[in-house]
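A.B. asks: sequence plus the predicted model coming up.
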Amino acid sequence: MHPRCDETPQWAQLQAHYQAQGRGLDLRRAFAEDAGRFAHFSQQAPHVFADLSKNLWDRQAEALLLDMARACRLEHSRDAMFAGQAVNSTEGRAALHTLLRRPRGLALPGDEPFVAQALQEVHATLDAMLAFAEAVRADAQITDIVNIGIGGSDLGPHMAVRALQAHQLPGRRFHFVSNIDGHELASVLQAVRPESTLFIVASKTFTTLETMANARSALDWFAAQGGQDVARHFVALTANVAKAAEWGMSRTFGFWDWVGGRYSLWSAIGLPIAIAIGAAGFRDFLAGAHAMDEHFRSAPLAHNLPVRLALLDIWYRNFLGLPSRCIAPYHAWLQRLPAYLQQLEMESNGKRVDSQGRALPMATAPVIWGEPGSNGQHAFFQLLHQGPDVQALEIIAVRDSAHGLAGHHQMLLANALAQAQALMQGRASGCGHRHFPGNRPSSFVLLDALTPASLGAYLALQEHRVFCSGSLWGINSFDQWGVELGKQLAQDLQPRLHTGDVAGLDGSTAGLLQRLAGVGGRAP
């Protein structure tokens, strides 16, 4: 059992350091006094450059945070995850998503006995999945791919397919259906034809309520429209092959119980990505992630980018009290990135007890929110610049564009740079309405180009960052019991909407249910 971060001597030292700074660092003074600040707080990792110098920390704070990580035996926790130990303690299993991008036959020191066999199965499934993806790409009759899934079976593939548009096969349209709200599926079905559509039904258990309801409606629509050959037009991504067969789906690609949903886009759940960018592109995607895995696994903590980001997160959340992190990608194709990172961070680390079940005395996951940066400037950046609460901001920029429109990309990049500069420097004014206090923090993450490899590396970076902060807080980042209760209650309430039965319900739920059920207890 490793000590939690608040149980280390460095915790009190960090509190004292924060107080000694007058409860905060002035970035403008910090740059004036330290000519090497940018060099020290910026770093190149595989495919990703990060400038952390405009954040509200100094070298002493970082050194104390690093000592705290060592005291918490972070490296031991990292190695246990890579080796396949049961780091998902509440479910008694490994969290071995890194195995999904490990090269064939590569053994790591300390591997658990099952890992070698599991790696063979990973590559056998990967080969079969990519062969199928290539067959779909070669089939000119298939023009539309509809992915039906929710949570990790939607957010990752949806985000990546949109992000990698420059690498997609022309003539294919990709649709993503996740919401149980029938308006979403209905709008997709109006735009496709049964003979030219491939439906991908993605559910680990093949029992997920929203996914299975949408899949049943899609199958009914397919039959009503005269669709022929379900086996050709429907494919299942699941660990429950028998259940998929009951639905008439004979083609299935599986994955394993050590793959958490929010970490699953590297597995067969990534089939939409593979169809979009091809087998070679998907292997580049995995290779980029593996390069970041190796950086995280082998780099010293002081030069380990996922670790440094996690330490900054803990500094902000627990010492400066910053409640949220805004994600501002300055690339329109990364529009789904904030939603993807919301699940990764908040489902992983939104916990109130540690892995031993003890109530935590400190805050954990920040609220993650955001939009593409250029749009955000005209929406919520007002709050970032002049709001009473300081928020952490993370800008993601891409140096090279994939379009030929003159001047656009330079304007975009100039805006990204300017926002970070303005937040830090501020502008003094005697008119309060026009006064910018400045000293507002930001991180600046830069990719040379938005490619399968760079996206893979960036996403792996974020996974490891979340793992590190969770490990230091002493929580299990790999379960998500908090999503279960509402789903269970919905199963009880659904038939009540038809019967109007309110027995045993609280007054608010009863009143709302009666209003929704309508006169006579029938749902509208």
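C.D. replies: Sure thing, it's come through.

A.B. asks: make it CA atoms for all contacts and neighbour counts henceforth
C.D. replies: Fine.

A.B. asks: residues in contact with residue 188?
C.D. replies: Residues near residue 188 by CA atoms under 8 Å, 6 or more residues apart in numbering: 175, 177.

A.B. asks: at 10 Å instead, please
C.D. replies: 144, 146, 174, 175, 176, 177 (CA atoms under 10 Å, 6 or more residues apart in numbering).

A.B. asks: which of the residues you listed has the largest number of neighbours?
C.D. replies: The residue in these with the most neighbours, by other CA atoms under 10 Å, is residue 177 (25 neighbours).

A.B. asks: that residue and residue 212 touch, don't they?
C.D. replies: No. Judged on CA atoms under 10 Å, residue 177 makes no contact with residue 212 at a distance of 11.4 Å.

A.B. asks: check which helix or strand residue 199 maps to.
C.D. replies: Element membership for residue 199, per DSSP states H and E: strand 197-202.

A.B. asks: what's that strand packed up against?
C.D. replies: Strand 197-202 sits against strand 144-148, strand 173-177, helix 209-224, helix 230-233, strand 234-237, strand 252-253, helix 271-298, with contacts defined as 3 or more CA pairs under 10 Å, 6 or more residues apart in numbering; DSSP states H and E.

A.B. asks: out of these, which is closest to residue 67?
C.D. replies: Across those, the minimum distance to residue 67, taken as CA to CA, is reached by helix 271-298, at 17.4 Å.

A.B. asks: could you measure from the nearest residue to residue 497 once chain neighbours are set aside over to residue 508?
C.D. replies: With CA to CA, 6 or more residues apart in numbering as the criterion, residue 497 has its nearest non-adjacent residue at 5.1 Å, and that residue is residue 517. Residue 517 sits 14 Å away from residue 508, going by CA to CA, to the nearest Å.

A.B. asks: and the comparison structure, right after this:
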Amino acid sequence: MREALIRCDRTPAWAALRALYAANGRTFDLREAFAANPRRFTDFSQDAPHLFADLSKNLIDAQTQTLLLKLALQCGLEGHRDAMFAGEKINSTENRAAMHFLLRNPASAHAGRAPAAPENIANELARMHETLNAMLAYAEQVRQDAAMTDIVNIGIGGSDLGPQMAVLALDEFRLSGKRIHFVSNIDGQELAAVLAQLKPQNTLFLIASKTFTTTETMTNAGSAKHWFEAQGGTDIARHFAALTTNVAAANDFGISTTFGFWDWVGGRYSLWSAIGLPLAIAIGAQGFRDFLGGAHAMDDHFRSAPLAQNLPVRLGLLDVWYRNFHGFTSRSIAPYSSALRRLPAYLQQLEMESNGKRVDADGQVLPFATAPVLWGEPGTNGQHAYFQMLHQGTEVVPVEFVAIKRVARSLPGHHNKLLANVLAQAQALMQGKDDVGGHKHFTGNRPSTFLLLEALTPASLGALIALQEHRVFVSGAIWGINSFDQWGVELGKVLASDIEQRLQSGDAVGLDASTAGLLQRLQLS
């Protein structure tokens, strides 16, 4: 059994970091740091599986990095990481393991590197590959069915954000003749707009809900089924499939093709499971296996690289340094790739649902801040929307740039202009510009991280996502929180069920005055 995590604020390194920040952290200047160290780019950048990371434009030096690594050791990060890979129930509030990494393990690979890994790892790996093989065989069947031109994924949260982001990102690899649509919002306008483009005889609906009870998903699924039958559609079993563990409920719906996953897979980590079926249909079985392979390579890096050269560890510690010492409240994600336009939304759920917690793993209220707010848009769109604030606003916002070196689809001159913009924005944030008049003055010294992919492929996308997963794990472990539950999602769901009935009856008894007043205004009859 692993030793318990030690919360960051209870370690000697935390106090040392506070002293370091007070002494020179708050006045650290990137321009001076580069002038003093000609090797700074080399010292603060590294290769990792399928990508390169430049951390040199961040507000850190060798002393800061050394103390952050000591913090990781004193908190017990390595033991917590090893416990996850060993299949221990690190999701303590739900008494579950967090084995999403197992979803991308090759069938021949052993899930843990400890001499005596638990037997359940091998058992779960075998079950997982049975499901994976069946899911990929079905994906190939759909790909070969010329009559099935439209695939509609109906899900929400992790059952939508992940597959939608990945399908868009890997559009270059998508099979022609197949249109893939995503419906998540309970607002009927979204589903109606998609249905208006479809013919029932050419459409496959994928209902993605682990429990097959999610309100938004099941409402949309019921409406899709009603539309299908009203339009003369027949054979529900052929035109509907379910990604769920609730096979009985799916059968009651009329669905006979189901692919499940397990309670050790959290929704925001489920893209690698049957939830990834839309992606498998888009890029094929081998493409999906390459996607898993890229993530697995990053898993091996996180599990085995020394902490000082471990990219997820370095990024997670940097997040702690910025959130708790510099007091930065948000981080902006700027992928300079239209294909990655849904990456910011995906990362919002990954980080803020995982680490948006106010209590530690023991339920004690934390005396320090946790997850930053994540937000962003693809470049160059963001430059013409909110980069004004990034350069000249009163708050410093660290930026994470993501760039692709080579693209297969572009027009002459476009990609060089795109790369020039991402390099220029990172440079401008750091260097700034003097202006005695004030309005054109840029303070500079604004930090950024630069992630560079040689090309956007299934493997490199898999590695990029796994990197972000493990980075969130690291910061959560340092803060001493459980990154794998999401109880904050539940309260609103419970209240919505009650209010839905009140909208019909008009009964406002027991409601607060604001909710009661709004309820009356929203009643249609």
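C.D. replies: Arrived safely, thanks for sending. What you are looking at is a predicted structure, and each value in this text was computed from that prediction instead of being measured.

A.B. asks: in a markdown table: the contacts of residue 188 of the first structure, plus distance to residue 395 of the first structure.
C.D. replies: What follows is those, written out as a markdown table (distance: CA to CA, whole Å):
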| residue | distance to residue 395 of the first structure |
| --- | --- |
| 144 | 33 |
| 146 | 31 |
| 174 | 27 |
| 175 | 28 |
| 176 | 26 |
| 177 | 28 |
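
A.B. asks: so which of the residues you listed is the closest to residue 245 of the first structure?
C.D. replies: The closest of the contacts of residue 188 of the first structure, once distances to residue 245 of the first structure are taken by CA to CA, is residue 146, at 19.4 Å.

A.B. asks: state the distance from that closest one to residue 189 of the first structure.
C.D. replies: Taking CA to CA, one finds residue 146 of the first structure at 9 Å from residue 189 of the first structure.

A.B. asks: so what sits against both of the two?
C.D. replies: 175, 197, 218.

A.B. asks: what's the match for the last one in the second structure?
C.D. replies: Looking back up the chat, that one is residue 218 of the first structure. Counting by TM-score structural alignment, residue 218 of the first structure corresponds to residue 224 in the second structure.

A.B. asks: next one: the first one
C.D. replies: In the second structure, the residue matched to residue 175 of the first structure (TM-score structural alignment) is residue 181.

A.B. asks: isn't that match right up against residue 196?
C.D. replies: No. Applying CA under 10 Å, one finds residue 181 of the second structure not in contact with residue 196, separated by 12.0 Å.

A.B. asks: strands of the second structure, start to end?
C.D. replies: Along the second structure, counting by DSSP state E, strands occupy 45-48, 51-54, 150-154, 179-183, 203-208, 240-243, 258-259, 330-336, 373-375, 399-406, 448-455.

A.B. asks: could you dump the ones you listed into a markdown table and include distance to residue 412 of the second structure?
C.D. replies: Shown next, in a markdown table, are these (distance: least, CA to CA, whole Å):
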| stretch | distance to residue 412 of the second structure |
| --- | --- |
| strand 45-48 | 29 |
| strand 51-54 | 25 |
| strand 150-154 | 32 |
| strand 179-183 | 27 |
| strand 203-208 | 37 |
| strand 240-243 | 42 |
| strand 258-259 | 44 |
| strand 330-336 | 17 |
| strand 373-375 | 31 |
| strand 399-406 | 13 |
| strand 448-455 | 18 |
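
A.B. asks: nearest to residue 125 of the second structure, out of these?
C.D. replies: strand 258-259 (15.6 Å).

A.B. asks: re the thing from before, so which of the strands of the second structure is nearest residue 117 of the second structure?
C.D. replies: Closest approach to residue 117 of the second structure among those (CA to CA): strand 45-48, 26.1 Å.

A.B. asks: what's near enough to touch residue 45 of the second structure?
C.D. replies: Here residue 45 of the second structure is in contact with 52, 53, 54, 55, 56, 57, 309, 311, 449, 450, 451 (CA under 10 Å, 6+ apart).

A.B. asks: residue 513 of the first structure now?
C.D. replies: So residue 513 of the first structure contacts 493, 494, 496, 497, 498, 500, 501, 502, 505, 507, 521, 523 (CA under 10 Å, 6+ apart).

A.B. asks: could you redo the last one with a cut-off of 7 Å?
C.D. replies: Applying CA atoms under 7 Å, 6 or more residues apart in numbering to residue 513 of the first structure gives the contacts residue 497.

A.B. asks: ok so, going back, now for the strands of the second structure, which one comes closest to residue 20 of the second structure?
C.D. replies: Of all the strands of the second structure, strand 448-455 comes closest under CA to CA, at 20.9 Å.

A.B. asks: which other helices and strands does that closest one contact?
C.D. replies: strand 51-54, strand 399-406 (3 or more CA pairs under 7 Å, 6 or more residues apart in numbering; DSSP states H and E).

A.B. asks: out of the ones you listed, nearest to residue 161 of the second structure?
C.D. replies: strand 399-406 (18.5 Å).

A.B. asks: and the closest one against the first structure, how far off on average?
C.D. replies: Once fitted to the first structure, strand 399-406 of the second structure is off its aligned match by 0.3 Å on average (mean CA distance after the TM-score superposition for the first structure).

A.B. asks: in the first structure, what range does that strand match?
C.D. replies: Against the first structure, strand 399-406 of the second structure falls on residues 393-400 (TM-score structural alignment).

A.B. asks: map residue 93 of the second structure across to the first structure for me.
C.D. replies: Counting by TM-score structural alignment, the partner of residue 93 of the second structure is residue 90.

A.B. asks: what about that match, how many residues close to it?
C.D. replies: Neighbour count of residue 90 of the first structure, defined by other CA under 10 Å: 15.

A.B. asks: what stretch of the first structure does stretch 262-280 of the second structure fall on?
C.D. replies: Going by TM-score structural alignment, stretch 262-280 of the second structure lines up with residues 256-274 of the first structure.

A.B. asks: what does residue 241 of the first structure correspond to in the second structure?
C.D. replies: Checking TM-score structural alignment: residue 241 of the first structure goes with residue 247.

A.B. asks: just give the number of residues close to that match.
C.D. replies: 20.
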